[in-house]
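Chemist: Return a 3D structure for these sequence lines:
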Amino acid sequence: MVEVNEKLKMDDPSAGEIEELVVKLAKKGVPPSKIGIILRDKHAVPSVRQATGKKMIEILESNEVGSEIPEDLMRLIEKAVNLYDHLDSNPNDIRSQRSLDQLESRIHKLTKYYKREGRLPPDWRYSRDRAALLVRG
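Modeler: The predicted model follows:
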């Protein structure tokens, strides 16, 4: 886990200082959800959007720090890979197979949404082999 001890210089941070801190934390490898928590808890910034007028993802993309795959989709893919590993050693676990089927359905739905919104390339496809490479690579 990345240790973060960044402090803003002023009691009431400006939009520029908040954007700078968001970019600095992202470069250290902190995911956007954790950045929001850090800003809320340590710097008294309840909403990046209200403070800067931009969404956190917009800030990250404008500074070319954002990830290729959205964070929530990546977490679902990681869960699916863990279930693949479990099913390799426990092939008769029918409940886990059903959970994997449901999880893959959610991944496909979320993928369609992100393609429609432009956050994923139109030719991006989910596959089990590629998922394992994404998570482990």
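Chemist: CA only for contacts and neighbour counts going forward, please
Modeler: Fine.
Chemist: List the contacts of residue 45.
Modeler: 39, 51 (C-alpha atoms under 8 Å, 6 or more residues apart in numbering).
Chemist: Could you tell me how far it is located from residue 21?
Modeler: For residue 45, the distance to residue 21 equals 11 Å [C-alpha to C-alpha, to the nearest Å].
Chemist: Also residue 13?
Modeler: Distance from residue 13 to residue 21, by C-alpha to C-alpha: 10 Å.
Chemist: Quick check on the two: which one has the bigger neighbour count.
Modeler: In this view residue 13 and residue 21 are compared by other C-alpha atoms under 10 Å, and residue 21 has more residues nearby, 17 against 14.
Chemist: can you pull the buried residues of the strand or helix carrying that one?
Modeler: Assigning secondary structure by DSSP states H and E places residue 21 in helix 15-27. Using 16 or more other C-alpha atoms under 10 Å as the test for burial, helix 15-27 gives 15, 18, 19, 21, 22, 23, 24, 25, 26.
Chemist: want to put them side by side, so please do this one too:
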Amino acid sequence: MARMHTRRRGSSGSDKPTADDPPEWSDVDADAIEERVVELAEQGHDPSQIGMKLRDEGVQGTPVPDVKAATDKKVGEILDEHDAAPEVPEDLRNLMARAVRLRDHMSENGTDYQNKRALQNTESKIRRLVSYYRGDELDTDFTYSYDVAVELLE
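Modeler: As a prediction, this is how the structure comes out:
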């Protein structure tokens, strides 16, 4: 599939293993995994960071290679059940953080036209994602602006 704002094609990524069952060496209880997920979310970690921490550190010393295989729920579903989900989806939050950094850079370096274009492309992606999430994850009257992004990221 082609990239959104360039003429290049995207590089393919790795595929997840096809196994549906958790490995035998990772016999952590599903309730313990859910508790750890909520604990990491309360510490301020994003869902992708939670998955990496569970993969690397694990629960009670035992790594968890795949949360969905071990609990039959995704990290986002677990967070929704325990009312610990972030108010803004992670991909939108990351794009807003990038746009704020680019806007701050542009205020200091007004003739940096390459980053000016990058800011335009990033804000275009943000508006696209906002229209996708509007109504479900975001309010129906939510609109993106630099000031709104700064408020949400604080």
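Chemist: TM value for the aligned chains?
Modeler: TM-score of the superposed chains, computed with TM-score structural alignment, normalised by the length of structure 1, equals 0.84; 125 aligned residues with a C-alpha RMSD of 1.4 Å.
Chemist: which helix of structure 1 spans the most residues?
Modeler: Across structure 1, the longest stretch assigned as helix under DSSP state H is helix 94-117.
Chemist: And for structure 1, the residue most distant from the center?
Modeler: For structure 1, the residue at maximal distance from the C-alpha centroid (C-alpha atoms, centre = their mean) is residue 92, at 32.2 Å.
Chemist: Ignoring the adjacent residues along the chain, who's closest to residue 80 of structure 1?
Modeler: The shortest distance from residue 80 of structure 1 to any non-neighbouring residue, by C-alpha to C-alpha, 6 or more residues apart in numbering, is to residue 100 (6.2 Å).
Chemist: Same check on residue 51 of structure 1?
Modeler: residue 15 (6.0 Å).
Chemist: do the same with residue 34 of structure 2
Modeler: Distances taken as C-alpha to C-alpha, 6+ apart put residue 78 closest to residue 34 of structure 2, at 6.6 Å, once the chain neighbours are dropped.
Chemist: Tell me which residue of structure 1 lines up with the one you found.
Modeler: Superposed on structure 1 with TM-score structural alignment, residue 78 of structure 2 falls opposite residue 59.
Chemist: mean shift between the helix or strand containing that match and structure 2?
Modeler: Using DSSP H and E, residue 59 of structure 1 maps to helix 56-62. Compared with structure 2 after the fit, helix 56-62 of structure 1 shows a mean deviation of 0.9 Å (mean C-alpha distance after the TM-score superposition for structure 1).
Chemist: helices and strands around that helix, which ones?
Modeler: In terms of contacts (3 or more C-alpha pairs under 8 Å, 6 or more residues apart in numbering; DSSP states H and E), helix 56-62 of structure 1 is packed against helix 15-27.
Chemist: For the residue nearest the centre of structure 2, list the residues it contacts.
Modeler: With distances taken as C-alpha atoms, centre = their mean, residue 90 lies nearest the centre of structure 2, 3.0 Å away. By C-alpha under 8 Å, 6+ apart, the residues touching residue 90 of structure 2 are 46, 47.
Chemist: Please pull up the equivalent of it in structure 1.
Modeler: Per TM-score structural alignment, residue 90 of structure 2 is aligned with residue 71.
Chemist: follow-up on the earlier one: state whether the match of residue 78 of structure 2 and residue 18 are indeed in contact, as I suppose.
Modeler: No - look at residue 59 of structure 1 against residue 18 with C-alpha atoms under 8 Å: they stay out of range, at 10.0 Å.
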